[in-house]
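Participant: got a predicted model here, sequence first, then my questions.
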Amino acid sequence: MDFSHSATAADYLRRVSDFVRTEIEPVEAEYHRALHTSENPWTVLPVVEELKAKTREQGLWNLFLPDAERGAGLNNVEYAPLAEQMGRSAIAPEVFNCNAPDTGNAEVLVQYGSREQQDQWLEPLLRGEIRSAFCMTEPGVASSDATNMAATAVVKGDEIVLNGRKWWSTGVGHPNCRFVIFMGLTDPDADRHRRHSMVLVPLDAEGVKVERLLSVFGHRDEPYGHGEVSFTDVRLPLSSVIAGPGRGFEIAQGRLGPGRIHHCMRLIGLAERSLELALERATTREAFGKPLVNLGGNRERIANARIAINQARLLVLHTAWLLDTKGLAGARSEVSQIKVAVPRTALDVIDMAIQLHGAAGLSEDFPLAAAYTGARSLRLADGPDEVHLNLVARYELAPYPHG
């Protein structure tokens, strides 16, 4: 394994890092103040569009796509450090047009979408003109087991008819959200991994209703939001089904591998930013006649944070390398390992940073409370820890009797 950057990747990394630090971080605090004091926080502030125009002009756009014609043509190992830099800021992923769930939805459409679907939804998504959401989790079942899904996508003649309720549909509150990808039960008698379909649904289709936007630890994540969405006799052309009926699980598995690399590397960037804030605070504030850094076990906490971040980064890069060289089949355990390890590491680092900031760390004056909220939610998003630990254990036990 060689994690040194190719010349192309190193150039992108330098430019993305410079842009985050010189263009985004200096305006981020004011951006959040303006958004949260706005009469309507579910809006796109002009500064975001201005920054998007700059990144697109500089060729720092759609960097997540390995498709060289539509994106930067980078593999997972090459893109991972860029995702880390974007993770330092809450708005950076959208500024580079690399924010979830749009990245996963775009990858689905590139790999599985028809030409018609790509023209209608993918191209405007890649131009940054629209946003999207992914509707999979349901309030009425234990969604950690996706085979529990009760929402239906039933083929009737030349139509597909959707019924059900989804929630935690991230991005559905964004004013530019124009479509969702809906996963529903099509054939309950088929093999358990051939029962479901994925369907492209215009957000303004008849029968689609955003019932409410949910909060996470009191944060509503404006302007993206996490919505509860109902689908009542939503009738769409059969051409709205991605890759054909019954292929939902196949598509979902292909979507999750790179997506977890992106999530985890952004979290590492968030942990790095939190550690920087902790170091600044600990070396500039005094208590009991000493700098905070020299009180209690703070030096050891800082050292442990550095070790943990570096370990997490190497684990993710190793997983990215496996995805690039062996595909998802050769990296299933590792993909689950990073999904457990990185949020835990990030939470520990952020918690330490909050503690060093005292009560200020809990406020909106620093990005740490929002960072903790985001990192904690990722212990559930894309599958809870318990599901991933079970998968890792299954691989470890496979060679042994009763494994």
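Facilitator: Nice, I can see it.
Participant: hey, let's count contacts and neighbours off CA atoms from now on
Facilitator: OK.
Participant: what about the strands in the stretch 251-400 of the chain?
Facilitator: Here the stretch 251-400 of the chain has its strands, by DSSP state E, counting those that start in this stretch, at 286-287, 290-291.
Participant: and of these, who's closest to Leu214?
Facilitator: Judged by C-alpha to C-alpha, the one of those that comes nearest to Leu214 is strand 286-287, at 39.5 Å.
Participant: helices or strands up against that closest one?
Facilitator: Strand 286-287 sits against no helix or strand, with contacts defined as 3 or more C-alpha pairs under 8 Å, 6 or more residues apart in numbering; DSSP states H and E.
Participant: OK, contacts around Thr319?
Facilitator: For Thr319, the contacting residues are 261, 331, 334-335, 338, by C-alpha atoms under 8 Å, 6 or more residues apart in numbering.
Participant: swap that for Glu396, please
Facilitator: With contact set as C-alpha under 8 Å, 6+ apart, Glu396 has no partners.
Participant: could you export the strands of the stretch 251-400 of the chain as CSV, including mean neighbour count and distance to Val180?
Facilitator: Formatted as CSV, the entries for the strands of the stretch 251-400 of the chain read as follows, by neighbours: other C-alpha atoms under 10 Å; distance: least, C-alpha to C-alpha, whole Å:
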stretch, mean neighbour count, distance to Val180
strand 286-287, 12, 51
strand 290-291, 12, 51
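Participant: got those as CSV, with distance to Pro26 columns?
Facilitator: Formatted as CSV, the strands of the stretch 251-400 of the chain follow (distance: least, C-alpha to C-alpha, whole Å):
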stretch, distance to Pro26
strand 286-287, 26
strand 290-291, 27
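Participant: relative to Glu228, which of those strands is closest?
Facilitator: Across those, Glu228 has its closest neighbour in strand 286-287 (46.3 Å, C-alpha to C-alpha).
Participant: neighbour count and distance to Gln117 for the contacts of Thr319 - can I get that in a markdown table?
Facilitator: As requested, the contacts of Thr319 are arranged in a markdown table below (neighbours: other C-alpha atoms under 10 Å; distance: C-alpha to C-alpha, whole Å):
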| residue | neighbour count | distance to Gln117 |
| --- | --- | --- |
| Ile261 | 25 | 26 |
| Ala331 | 20 | 30 |
| Glu334 | 22 | 32 |
| Val335 | 27 | 29 |
| Ile338 | 25 | 32 |
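Participant: presented hereafter is structure B, for comparison with structure A:
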Amino acid sequence: MTLTPTLTLYVARGFLAATMIMLAALTGLVALFDFLELLRRAASRPDVGFDIPATIAALRLPFVSLQILPFSILLGGIVAFWRLTRSSELIVARAAGVSAWGFLTGPCAVAMLIGIIAVTGVSPLSSMMLARAERLDQTFLRTGGGLSSLAGGRLWLRQADHELDPQGVAVLAGRPAAARDRDPRRLPRFELQDATVWRLSGADTALARIEAPRARLEDGRWVLDDAVAFGADRRPAPPRQILLPTELTPGRIEDSFASPETLGFWSLPGFIAVLEEAGFSAVRHRIQFQSLLALPVLALAMSLLAAGFSMRHNRRGGVAQMIAAGVAAGFALFVVDRVADEFGEAGSLPVVLAAWAPTVAGLLLALALLLHLEDG
């Protein structure tokens, strides 16, 4: 394999430019439809202005870019390689003794680098902004939404609270912790560390706030030991045990976890350990973590697929069919990835297999196609 630094850098630069343009275009298109949907939902809420949907849509931009990144690499690579083929630059390079494996080194390195930056840098930013967007969505746009929203390693719960107001609600927040002194003959308990409870009226007016080092979920009630209550005058009461009625159960709390995308790459391992220590299933979070690990390899597979489906010589004809086949292959890979994730979450497939199998299959498909086209 002959490596020419000048040609490699030239092809890599064109590949990077096409990928970034495609990423910006696709992200903007998806964000526009998301914004229109948010506006439609906000139209039925007279108390919500234009700024709330705009803020939510803007906060979701990094998450959208992460989801659309593999397609951007595929479509951007197809455009970049097709332009090089149409201008006969790749034909000249091959005539000079440079094989496809030589000038593909640069684009493959760029794709891997983009994937690594997305996982290590964009993912934490995306998780923080998405968590904020979900909280705004839950507060202003959803009516009777889910019981909880998990973000930043803290569990947020919302329940009815009729003690201070017939239409009142209580919002609880804390870090999931393993229950102490569990008796196997009793129903499992759920506990929160550093718990905070906001008691609100039906009009979302603050009525009281409770701070407790630990909150235990027992039969039909939260038990907050050494809790300090702050009234409407914000003056603290002496520490005491406070009982808060609830209809929540550990099973309902577990089912109401928000999407694992609200946790970044660096936060997932620790939070998975916290969930499992608390006795909860962390399958979705494990799949998310493995999917992030596989993203650079998926980016590499997409760049090779783009090369395999777009470097056909014009004189052979069928260029449009080859490019359409490349786009179809990319979408098929996406569908297989989603289906594998569903099987993984259901427990039908091991987590590692569910996250890595589509990526490895796409990489092998791309390598086989390139070997067929280049080496016959």
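Facilitator: Yes, it's here. Computed from a prediction, not measured in an experiment: that's the story for all the values here.
Participant: please state their TM-score.
Facilitator: Here the TM-score of the superposed chains, computed with TM-score structural alignment, normalised by the length of structure 2 as the reference length, equals 0.23; 125 aligned residues with a C-alpha RMSD of 6.0 Å.
Participant: re earlier: so which of the contacts of Thr319 of structure 1 sit within helices?
Facilitator: With helices taken from DSSP state H, the overlap with these comprises 261, 334-335, 338.
Participant: hmm, which two among those residues are most spread apart?
Facilitator: Farthest pair in those (C-alpha to C-alpha) is Ile261 and Glu334. Separation: 10.4 Å.
Participant: where along the stretch 1-150 of structure 2 do the helices fall?
Facilitator: For the stretch 1-150 of structure 2, the helices defined by DSSP state H, counting those that start in this stretch occupy 5-42, 51-59, 61-86, 89-95, 100-103, 105-117, 123-136.
Participant: how about Arg175 of structure 2, secondary structure?
Facilitator: strand (DSSP: H, G, I helix; E, B strand; the rest coil).
Participant: what's the single longest strand in structure 2?
Facilitator: strand 206-218 (DSSP state E).
Participant: what's that one packed up against?
Facilitator: Counting contacts by 3+ C-alpha pairs under 8 Å, 6+ apart, strand 206-218 of structure 2 packs against strand 190-200, strand 221-230.
Participant: between strand 221-230 and it, find me the angle.
Facilitator: Direction vectors for strand 206-218 of structure 2 and strand 221-230, defined by axes from the mean of the first three to the mean of the last three C-alpha atoms, to 10 degrees, enclose an angle of 140 degrees.
Participant: chain center to strand 206-218 of structure 2: distance?
Facilitator: The gap between the average C-alpha position of strand 206-218 of structure 2 and the chain average comes to 30 Å, counting by C-alpha atoms, centre = their mean, to the nearest Å.
Participant: for that strand, buried residues please.
Facilitator: By 16 or more other C-alpha atoms under 10 Å, the buried positions in strand 206-218 of structure 2 come out as 206-212, 214-218.
Participant: now render those as TSV, adding distance to Ile253 of structure 2.
Facilitator: Written out in TSV, the entries for the buried residues of strand 206-218 of structure 2 read as follows (distance: C-alpha to C-alpha, whole Å):
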residue	distance to Ile253 of structure 2
Ala206	24
Leu207	24
Ala208	23
Arg209	21
Ile210	20
Glu211	20
Ala212	19
Arg214	17
Ala215	14
Arg216	13
Leu217	11
Glu218	13
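Participant: Arg284 of structure 2: which of those residues is nearest?
Facilitator: Proximity of the buried residues of strand 206-218 of structure 2 to Arg284 of structure 2, judged by C-alpha to C-alpha, is greatest for Leu217, which lies at 23.7 Å.
Participant: now that closest one, nearest residue through space, not along the chain?
Facilitator: With C-alpha to C-alpha, 6 or more residues apart in numbering as the measure, Phe190 is the residue that lies nearest to Leu217 of structure 2, at 5.1 Å, once sequence neighbours are left out.
Participant: tell me how many other residues crowd that neighbour.
Facilitator: Close neighbours of Phe190 of structure 2, defined as other C-alpha atoms under 10 Å, add up to 23.
Participant: do Pro176 of structure 2 as well
Facilitator: Tallying neighbours of Pro176 of structure 2 according to other C-alpha under 10 Å, which is how burial is gauged here, yields 25.
Participant: my read is that Ile338 of structure 1 contacts Leu317, right?
Facilitator: No. No contact is recorded between Ile338 of structure 1 and Leu317 when judged using C-alpha atoms under 8 Å, the distance being 9.7 Å.
Participant: which stretches of the stretch 151-300 of structure 2 form helices?
Facilitator: So, for the stretch 151-300 of structure 2 - with DSSP H, counting those that start in this stretch - the helices run 250-255, 268-277, 283-310.
Participant: adding mean neighbour count and distance to Ala340 of structure 2, write those out as TSV.
Facilitator: Below are the helices of the stretch 151-300 of structure 2 laid out as TSV (neighbours: other C-alpha under 10 Å; distance: least, C-alpha to C-alpha, whole Å):
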stretch	mean neighbour count	distance to Ala340 of structure 2
helix 250-255	15	20
helix 268-277	16	20
helix 283-310	24	10
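Participant: quick one: closest of those to Phe103 of structure 2.
Facilitator: helix 283-310 (10.5 Å).
Participant: any idea which helix or strand comes after that closest one?
Facilitator: Scanning forward in sequence from helix 283-310 of structure 2, with DSSP states H and E defining helices and strands, the next element found is helix 319-346.
Participant: what comes up buried for that next one?
Facilitator: Going by neighbour count (16+ other C-alpha under 10 Å), the buried part of helix 319-346 of structure 2 is 319, 322-323, 326-327, 329-330, 333-334, 336-337, 340-342, 344-345.
Participant: between helix 283-310 and that helix, find me the angle.
Facilitator: If you take the same axes, to 10 degrees, helix 319-346 of structure 2 sits at 170 degrees to helix 283-310.
Participant: quick check: angle from helix 319-346 of structure 2 to helix 61-86?
Facilitator: The directions of helix 319-346 of structure 2 and helix 61-86 differ by 150 degrees, with the same axes, to 10 degrees as the criterion.
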